[in-house]
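Trainee: Just a sequence and a predicted model for now, questions to come.
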Amino acid sequence: MEQLSCSASKNDHPKWGFTDLVRWKTLPSTLGGGRAYIQRFKDAWVKQNKNAIRAAATREGFPPELLAGVCWIEVGGDPNSIDRIAFEVRTFDWSGPPLVDKQTVTSLPTKTSFGSVSMQLRTAAHTMGIDPAKMSSAQLRQLANCLQQDVFNINTVARHLRQLIDHDKLQQTRPLLGMEQVRIVGARYNRGISLSLDQIKKNMSYGNFIVNFWPRFSRLLN
């Protein structure tokens, strides 16, 4: 795998950390915690990154509100440090010979998610045209570090959404995308590429959320 270029993909927006997690989970809204706290963080993150979101969506040829919606849903939750710990534990657990690895109970390291917009390493690798099974631990760490840079993270998510749109042949004219198509690609992002379109349509709650809050995402991008 070639050296990934992501060192310039930084911004000044703070990362979601343990303090945020505790405040969200333990403090009532009257003391500045609860659901309102994480929603304010999500709003601020999308607004801070609106230029990168618009640029990535324009480059990939779909409405920026779709990308903003995915970002809004995924931002926050588990701190990045938890993902790093999970990755190192899984990497150690899967470092033995094949006979030993068959007895391993942890998930594959490539199933670890990284980035403010949470994305599994294997998904990011496939999106970039790389076979994750052929990546070394050092290369996976490099990819993880890049995903933790917001602009690289946003660009990779946008590229993945483009591939999902094409997978289901949802778009006739760029950058136009109907709300029904948004529901499908949102659900596909959440539920994966392996399901049939009929299976996807049985549960489109993720995509429905994006459609229902489309005006909110539009405001955050302005």
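Mentor: Cool, the structure landed.

Trainee: Going by C-alpha atoms from here, please, whenever you check contacts or count neighbours.
Mentor: Noted.

Trainee: List the residues that contact residue 182.
Mentor: By Cα atoms under 8 Å, 6 or more residues apart in numbering, the contact set of residue 182 is 66, 207, 210, 211.

Trainee: cutoff 10 Å now
Mentor: When contacts are counted by Cα atoms under 10 Å, 6 or more residues apart in numbering, residue 182 is found next to 62-63, 65-66, 165, 170-171, 188, 204, 206-208, 210-211.

Trainee: Mind putting those residues into a markdown table with secondary structure?
Mentor: Output for the contacts of residue 182, formatted as a markdown table (DSSP: H, G, I helix; E, B strand; the rest coil):
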| residue | secondary structure |
| --- | --- |
| 62 | coil |
| 63 | coil |
| 65 | helix |
| 66 | helix |
| 165 | helix |
| 170 | coil |
| 171 | coil |
| 188 | helix |
| 204 | coil |
| 206 | helix |
| 207 | helix |
| 208 | helix |
| 210 | helix |
| 211 | helix |
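
Trainee: ok, structure two:
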Amino acid sequence: MKNNNLPKSRFCSIPPTKFRKWDEIDAILWRVGKNDAQGFSGDFYLNAYKDAYVQYNRDKIIHYANAAGIRPDLLAGVAWIESGGMPENFKFQVFEVKRMIPWLRKPVEKTSFGSVATQIRVAAVTLGLDPSELTTRDQLDLATCLMEDDFNLQVSANYLRDNFLYDYPDSPSLYMTDEQYMMVGIRYNRGVQRSRDDFLKIIKRAPMKGTDDYNFISYGVRLLEIRPHIRLLLKE
């Protein structure tokens, strides 16, 4: 019987069937084309791609979210926000620039890969590895795995759960309040360097869009805004 999984690294196996990656042509149609309500250019084109990504990977999103103990719409919302944008093959070029020009002080382990943009460092920590001990080959192997939806979604789901537990260790991750839902998104985007109270103070002030305070929490706000749409995409 033919094996449907093609091993590409020591961290994962890569299925031959996958969702089409966002490329240079997509980026041109998005950035250069005017907004077309039929979905052929501009932001409509980008949003149509995001919708298609979530719908195509619906079963995987539900599976990995359930395995991590989080709501599927949270994982799907992050996937929707992150998919599209920079052509995915460019991310390897970004990695090489960081590696070859160390004086830029851009750590290679903070390079993001995959449709659900995930840093090499995050993938390593999620797998129980020390990012500082990874060789360049290890980093590229993890990057290759992150380009695959199964691995990418699994790592992202676990990372979202860990971010939730960082702030709310005694709360059930399947029953998040709106505030908690936003905080998980903010942590996904901003990390854990700032205290939870710093973010909550800004959330409570409900800053105007376009202000520095709003930009600081915008990822979490956006997650909450698109949640009804995401839940529709996840329906059969």
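Mentor: Cool, got the structure. The model shown is predicted, which means the values in this text are computed figures rather than measured ones.

Trainee: Kindly provide the TM-score of these chains.
Mentor: TM-score of the superposed chains, computed with TM-score structural alignment, normalised by the length of structure 1, equals 0.89; 211 aligned residues with a Cα RMSD of 1.7 Å.

Trainee: picking that back up, just the buried members of the contacts of residue 182 of structure 1?
Mentor: By neighbour count, with 16 or more other Cα atoms under 10 Å, the contacts of residue 182 of structure 1 hold 62-63, 65-66, 165, 170-171, 188, 204, 206-208, 210-211 as buried.

Trainee: which among the residues you listed gets closest to residue 53 of structure 1?
Mentor: residue 65 (8.7 Å; Cα to Cα).

Trainee: which one in structure 2 is aligned with the closest one?
Mentor: Taking TM-score structural alignment for the superposition, residue 65 of structure 1 sits opposite residue 73 in structure 2.

Trainee: need the contact list for that match.
Mentor: Residues in contact with residue 73 of structure 2 (Cα under 10 Å, 6+ apart) are 54, 58, 61-62, 65, 79-80, 223, 226-234.

Trainee: circling back to that earlier point, looking at the contacts of residue 182 of structure 1, which one is closest to residue 26 of structure 1?
Mentor: Of the contacts of residue 182 of structure 1, the one sitting nearest to residue 26 of structure 1 (Cα to Cα) turns out to be residue 206, at 25.9 Å.

Trainee: Which parts of structure 1 are helices?
Mentor: With DSSP state H as the criterion, structure 1 has helices at 18-26, 34-48, 50-60, 64-74, 80-93, 98-101, 121-127, 137-147, 150-167, 179-191, 197-201, 205-212, 214-221.

Trainee: and residue 28 of structure 1, what pairs with it in structure 2?
Mentor: Per TM-score structural alignment, residue 28 of structure 1 is aligned with residue 34.

Trainee: Near that match, how many residues? Count them for me, please.
Mentor: Residues lying near residue 34 of structure 2 (other Cα atoms under 10 Å) number 14.

Trainee: Make CSV from the helices of structure 1 and add distance to residue 115 of structure 1 to it.
Mentor: Supplementary listing: the helices of structure 1 in CSV, determined by distance: least, Cα to Cα, whole Å:
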stretch, distance to residue 115 of structure 1
helix 18-26, 15
helix 34-48, 13
helix 50-60, 15
helix 64-74, 9
helix 80-93, 7
helix 98-101, 27
helix 121-127, 10
helix 137-147, 5
helix 150-167, 6
helix 179-191, 15
helix 197-201, 25
helix 205-212, 19
helix 214-221, 20
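
Trainee: Compare the ones you listed and give me the one nearest residue 11 of structure 1.
Mentor: It is, among the helices of structure 1 and with distance given as Cα to Cα, helix 150-167, at 7.1 Å.

Trainee: Tell me the residues of structure 2 aligned with the closest one.
Mentor: Per TM-score structural alignment, the counterpart of helix 150-167 of structure 1 in structure 2 is residues 149-166.

Trainee: what residues are up against the match of residue 28 of structure 1?
Mentor: 40, 41, 42, 43, 44, 45.

Trainee: State the distance from residue 14 of structure 1 to residue 105 of structure 1.
Mentor: Residue 14 of structure 1 sits at a distance of 34 Å from residue 105 of structure 1 (criterion: Cα to Cα, to the nearest Å).

Trainee: Could you check how many residues crowd around the aligned partner of residue 110 of structure 1 in structure 2?
Mentor: Taking TM-score structural alignment, the alignment pairs residue 110 of structure 1 with residue 109 from structure 2. Using other Cα under 10 Å, the number of residues around residue 109 of structure 2 comes to 22.

Trainee: now do residue 76 of structure 1
Mentor: 24.

Trainee: Ok, residue 189 of structure 2 next?
Mentor: By other Cα under 10 Å, neighbour count at residue 189 of structure 2 equals 15.

Trainee: For it, list the residues it contacts.
Mentor: With Cα under 10 Å, 6+ apart, residue 189 of structure 2 has these contacts: 78, 183, 216, 217, 218, 219, 220.

Trainee: Also residue 164 of structure 1?
Mentor: Contacts of residue 164 of structure 1 by Cα under 10 Å, 6+ apart are 127, 158, 170, 184, 185, 186, 188, 189, 192, 193.

Trainee: how far away is it from residue 135 of structure 1?
Mentor: When residue 164 of structure 1 is compared with residue 135 of structure 1 (using Cα to Cα), they lie 23 Å apart.

Trainee: Residue 42 of structure 1 now?
Mentor: Distance from residue 42 of structure 1 to residue 135 of structure 1, counting by Cα to Cα: 32 Å.

Trainee: higher neighbour count, these two?
Mentor: Taking other Cα under 10 Å, residue 42 of structure 1 and residue 135 do not tie; residue 42 has more neighbours (19 against 16).

Trainee: now that one, nearest residue through space, not along the chain?
Mentor: Nearest non-adjacent residue to residue 42 of structure 1, counting by Cα to Cα, 6 or more residues apart in numbering: residue 72, 5.4 Å away.

Trainee: okay, now residue 196 of structure 1: neighbour count?
Mentor: By the measure other Cα under 10 Å, the count of residues near residue 196 of structure 1 is 11.
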